[in-house]
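*Asks:* next comes the sequence, and after it the predicted model I'd like to discuss.
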Amino acid sequence: MFARLRRILGQFFSKSRKINNEPLNKVSLIVIILIDIFILVNVFTGLDDISRWHIAPSQAYPCYSEWQTYRTQTTKDKDYEFFRLSFPYENNTQSSFKQTYQQAESGHLGNVSETCLTYGGYKDKVNNSANQQILKTIAQKQEKISSLEQANRTIRTQYDSSLLEKIAGQSRDRSINSVGAEKAKQALEQNTRTISTLAKEISNLKSELIAKPESLSLIAFVKDDGNFREVEKGYQQASFWYPSIQFGFQSLFLLPLIFVALLVHNFAQRKGYGLISLISWHLLVIFFIPLILKIFEFLQVGVIFQSLFDIISVLFGGLLFLISYVYILLVPLVGFGIIKFFQKVVFNTIPLLSLSEYNE
C-alpha cells in the first residue's frame, strides 16, 4: 500500500509541473500557482455561500434562545429581565419582530417556525412607545442609584477618616478630607433615603409594565410548556440535521466541478492537449482539496458523528472516548477509498497513453 501511495504521489507531482512530459518554466509555473490560488479562494467562497443557503436553526427558531434563557432563570425579577433583554430601548428602531423573523426566509431554503412568528406578534404588541419609556425610565433610575451608591462608598471612606480626626482633636482646617464627619453623615443619610425612594419607584414601574394586558399575554405564551416543547424539539432536530444539509449542498457545489474537470482532463490527455491537460489537472486537484476537507469535517460534526455519539451514550454511558476508536478505524477506510478513486479513475492507464500510442 505504501508503494502504491508513493507511486500516486510521484504521478501527482509529475502531472502538476509538466506539459507533455516537459517541465514548466518558472514564469509559467508562477502563473499556474497564481491561478490556483485565485480559483481556490473562489471555491471556498462559494462553499461558504452555499452552506448558508438553507436556513440555520437559530434563524428557523429565533425565539428558542430567549425562551431557554427565560425558563432557566431563577431570579426574582425574571419577568422584568425578560422584557429588558427582549426590548432594549437604546437600540429600539420600532421594527416589527415578526417581520424581522420572516426576513430570514428571504434568499434561504426552509421556513421560520410558526410558533416563533406568533411569538414575534406578541412581542410587537408589547414593543410600544409607552412600554419603551417605562424601560428607559427604569434604566435611568437604576443608573442614578448606582451613582449614589458609588458616592456613598466614597463618603464612608471620608467619614471614617474625618471621625478619627475628630476623635484625635485635629482642627478642621488641617483635615485631608473634603467634608467633615457631620456633613458626611448627613450626605450618607440623604443618599440612602433617595436610593430607597428610587428603588420603590423602580419596583412600581416594573409591576406596571408586567401587569399590562399585552405583557401578561406574552408571558403566558412563553410559559406554555406545549409551545416551548414544540420549539425545542424543532430546534434540536434542525441542529442535528443542519451540518449534514450543509455538507450536502457543498457536495452539490463541488461534484459538478470535479466531474467536468475530470472529463476535460481525460479528453485533453487522449488528444494530447498538454496545456489543457495541465490546467484541468490543477483544477481537479483544487476542487478535490475542499471536498476532502469537508468530508472529514462532516465526519466530525455530521449525522454520522451524532449517531455514533447517541449509540455509544446509550450503550456505554460516559465512555465517549470510544468514539475515538471508531474514528481511528473509519478515517483510514475513507482515506483508502480516496486512494482507490485516484488510482482507478484519475491515474488510470488510458489517459497516460501518449499521443503516438493513441494513434496506433
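*Replies:* Received, thanks.
*Asks:* CA only for contacts and neighbour counts going forward, please
*Replies:* Noted.
*Asks:* contact partners for K294?
*Replies:* K294 is in contact with F247, counting by CA atoms under 8 Å, 6 or more residues apart in numbering.
*Asks:* actually L284, sorry about that
*Replies:* L257, I258, A261, L262.
*Asks:* give me that answer again for 7 Å
*Replies:* Each residue near L284 by CA atoms under 7 Å, 6 or more residues apart in numbering is listed here: I258, A261, L262.
*Asks:* counting neighbours, what do you get for L252?
*Replies:* L252: 13 surrounding residues under other CA atoms under 10 Å.
*Asks:* which element, helix or strand, includes it?
*Replies:* According to DSSP states H and E, L252 maps onto helix 225-271.
*Asks:* same deal with Y70?
*Replies:* Using DSSP H and E, Y70 falls in helix 64-72.
*Asks:* and that helix, what's buried?
*Replies:* Of the residues in helix 64-72, Y64, W67, Y70 count as buried by neighbour count, 16 or more other CA atoms under 10 Å.
*Asks:* K98 touches K123, doesn't it?
*Replies:* No: K98 is not in contact with K123 according to CA atoms under 7 Å; the separation is 8.1 Å.
*Asks:* between the two, which one's more packed in?
*Replies:* K123 (22 against 17).
*Asks:* F298 sits in which helix or strand?
*Replies:* helix 274-301.
*Asks:* tell me which helix or strand comes right after that helix.
*Replies:* Note on helix 274-301: by DSSP H and E, the next helix or strand toward the C-terminus is helix 303-316.
*Asks:* let's bring in a second one:
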Amino acid sequence: MLNKIRRFWSQFFSKSGSINNQPLNKVSLVVLIVIDIFILVNVFTGLNDISRWYISPLQAYPCYSQWQNYRSQTTTDKDYEIVRSSLFNLINQTTQEQIYQQAEERHLGKVSQTCLQYANYQDQINIPQNQQITQNIEQKQAQVSQFEQSNNNIRAQYDSTLLEKIAGQSREQSINVVGAEKAKQELDQNNRRISTRKQEISNLKTQLVTKPESVSFLAFLQEDSNFNQVEANYQQASFWYPSIQLAFQFLFLVPLILVALLVHNFAQRREYGLISLISWHLLVIFFLPLILKIFEFLQFGVLFRFIFDILSTILGGLLFLVSYVYILLIPVVGFGIIQLFQKVILNTKAQAVRRVQDSRCINCAKKIRQHDTYCPHCGYYQYIECPNCHNLTYKYLSHCHHCGTFQDSSHNHA
C-alpha cells in the first residue's frame, strides 16, 4: 500500500510539472502556479455563490428567531417590545412583507406564507400614529434618565454639604453647588418627576399594545399552531440545507471536471503536451474543492446530525466522545475515497488496457512502436515474464497474450 502511495505521488508531481516528460522551466512553472491560484479562487467564489442560490432557512423563515425570542421571554414588557420592533421608518415605501419577499429574487425557494402573514401584521402596526407614540415614550424615557443622572450628581455632593452644615461652615465657603436643604428639595422634586414620567410611559405602552392592529398581531403570535408550523418547517429546512448546498456545488463542479477530463484524455491521445498539462492542472483544481466540500458536508451535514443524534442519545452528557468517533470515521471515509480513485477512476489496469490497444506506453501514454521493449519517451519497461510460458507479456494486463494464463497483480509489480 505504501509503495502504491509513493508511486501515485511520484506520478502526480511528474505529471503536474512536465510537458512531454520534459520538466517545466522556472518561468513557466511560476506562470502555471499563478493560473492555478486564479482559477482556484474563482472556483471557490463560484461555489460560494451557487451554494446561496437556494434560500437559507433564515431567509425562508425570517420571522422565526424574533417569534421564538418573544415566546421565550418572561418580562412584563414583552408585548410592547415585539410591537415596538414592528415600527420602523419606511425606506422607499418598502413594507416588511416586501422586504421578506425580496429573498425570493434571484434565488430558488419560497418564503414561508406564515412569515409573510407575520410581516403583514407588522405593516398594519407600522403607521404614523403608532410611531408618534413610541417617539413620545423615548422622549419621556430620556427625561427619566436625565432626572436620575441629576439625582446621582446631587447624592454625590449631599454627604459633603451635610458635613459642612454640621461643622458650621458658611455657604460662601462651600465647594458644592447645592446646599443640603436645596439638595433634599431637588431630590424629592426629581423623584416626583420620575414617577410621573414612568406612569406616562406605562400609559403610552398600554395605549400602543391595546390598539386593534396590535391586539390582532399579538393574538397571531400567541397561537401555538402558527408558531409550531414555522418552527417545524424551520428545523426541517435547517436539517436539509447543507445537503441542498452540496448538491448545487456538485452541479457547479461536475461539468468542469468532465470537460477537463475529456480535454486531458484527448490531449494525451494527440500528444498535445501543453494542453494535456493545463487540463491536468484544471482537473486537480476542480477535484480539490469537491473533496473539501464532501468533508465539510460530512462534518456539518445530514450525516453528522444523524450520527450526533444517535450518539448523544447513547452517550448522554458525554458528547465529547462524538469527536473520537469523527476522528476515526473521517480517515475511514478518506481511505474509501482513495480506494475509489485507485480502483475506478485512476485504475492502473484499465489505463494499461487502453494504452496497449492504442500502441502507447503503459506509463506515460506516448505513442510507441508495437514491439518496443522500452518507451523511448520515458524509458519505462513495457513487459513482464509470464510465470507459465515464460514469454514476455504486457504489464498490468489480466492475462498473458501468448498462453492466456491469469497474471497475478503482485507479479505485475515485481
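*Replies:* Now that the structure is in, tell me what you want to look at. Treat the numbers as computed from the prediction; the structure is a model and nothing was measured.
*Asks:* list the TM-score for the superposed pair.
*Replies:* The TM-score (TM-score structural alignment, normalised by the length of the first structure) is 0.94; 358 aligned residues with a CA RMSD of 1.8 Å.
*Asks:* with distance to M1 of the first structure added, can I get the contacts of L284 of the first structure in CSV?
*Replies:* CSV is the format used below for the contacts of L284 of the first structure (distance: CA to CA, whole Å):
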residue, distance to M1 of the first structure
I258, 25
A261, 27
L262, 24
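*Asks:* out of the residues you listed, which end up buried?
*Replies:* I258, A261, L262.
*Asks:* looking at the residues you listed, which is nearest I30 of the first structure?
*Replies:* A261 (21.1 Å; CA to CA).
*Asks:* how far away is that closest one from Q190 of the first structure?
*Replies:* Distance, A261 of the first structure to Q190 of the first structure, using CA to CA, to the nearest Å: 81 Å.
*Asks:* what helix or strand is F82 of the first structure located in?
*Replies:* helix 78-86.
*Asks:* residues in contact with that helix?
*Replies:* If you take CA under 7 Å, 6+ apart as the criterion, helix 78-86 of the first structure is touched by Y70, L135, K206, I210.
*Asks:* so A103 of the second structure sits right up against Q59, yeah?
*Replies:* Yes: applying CA under 7 Å, one finds A103 of the second structure in contact with Q59, separated by 6.1 Å.
*Asks:* how many other residues sit next to Q139 of the second structure?
*Replies:* Here the number of neighbours of Q139 of the second structure (other CA under 10 Å) works out to 14.
*Asks:* would you mind finding the match for it in the first structure?
*Replies:* Under the alignment by TM-score structural alignment, Q139 of the second structure pairs with Q140 in the first structure.
*Asks:* would you agree Y394 of the second structure is in contact with I384?
*Replies:* Yes: under the criterion of CA under 7 Å, Y394 of the second structure makes contact with I384 at 6.1 Å.
*Asks:* could you point out which element follows the helix holding F82 of the first structure?
*Replies:* Per DSSP H and E, the first helix or strand lying C-terminal to helix 78-86 of the first structure is helix 97-102.
*Asks:* so which of the contacts of helix 78-86 of the first structure belong to helices?
*Replies:* Among the contacts of helix 78-86 of the first structure, the residues falling in helices (DSSP state H) are Y70, L135, K206, I210.
*Asks:* gap between the third one and T197 of the first structure?
*Replies:* In other words, K206 of the first structure. Taking CA to CA, one finds K206 of the first structure at 14 Å from T197 of the first structure.
*Asks:* for the last one, same thing?
*Replies:* When distances are taken as CA to CA, I210 of the first structure and T197 of the first structure turn out to be 20 Å apart.
*Asks:* quick one, which of the two is more surrounded?
*Replies:* Legend: neighbour count by other CA under 10 Å for I210 of the first structure and T197, higher for I210 (18 against 13).
*Asks:* and the more buried one, what's its match in the second structure?
*Replies:* Aligned partner of I210 of the first structure by TM-score structural alignment: V209.
*Asks:* wait, what's in contact with that match?
*Replies:* D79, Y80, V83, V215 are the contacts of V209 of the second structure under CA under 7 Å, 6+ apart.
*Asks:* what about K165 of the second structure, which SS state?
*Replies:* Using DSSP: H, G, I helix; E, B strand; the rest coil, the structure places K165 of the second structure in helix.
*Asks:* can you count the residues close to it?
*Replies:* By other CA under 10 Å, the residues close to K165 of the second structure number 15.
*Asks:* sounds good, over and out.
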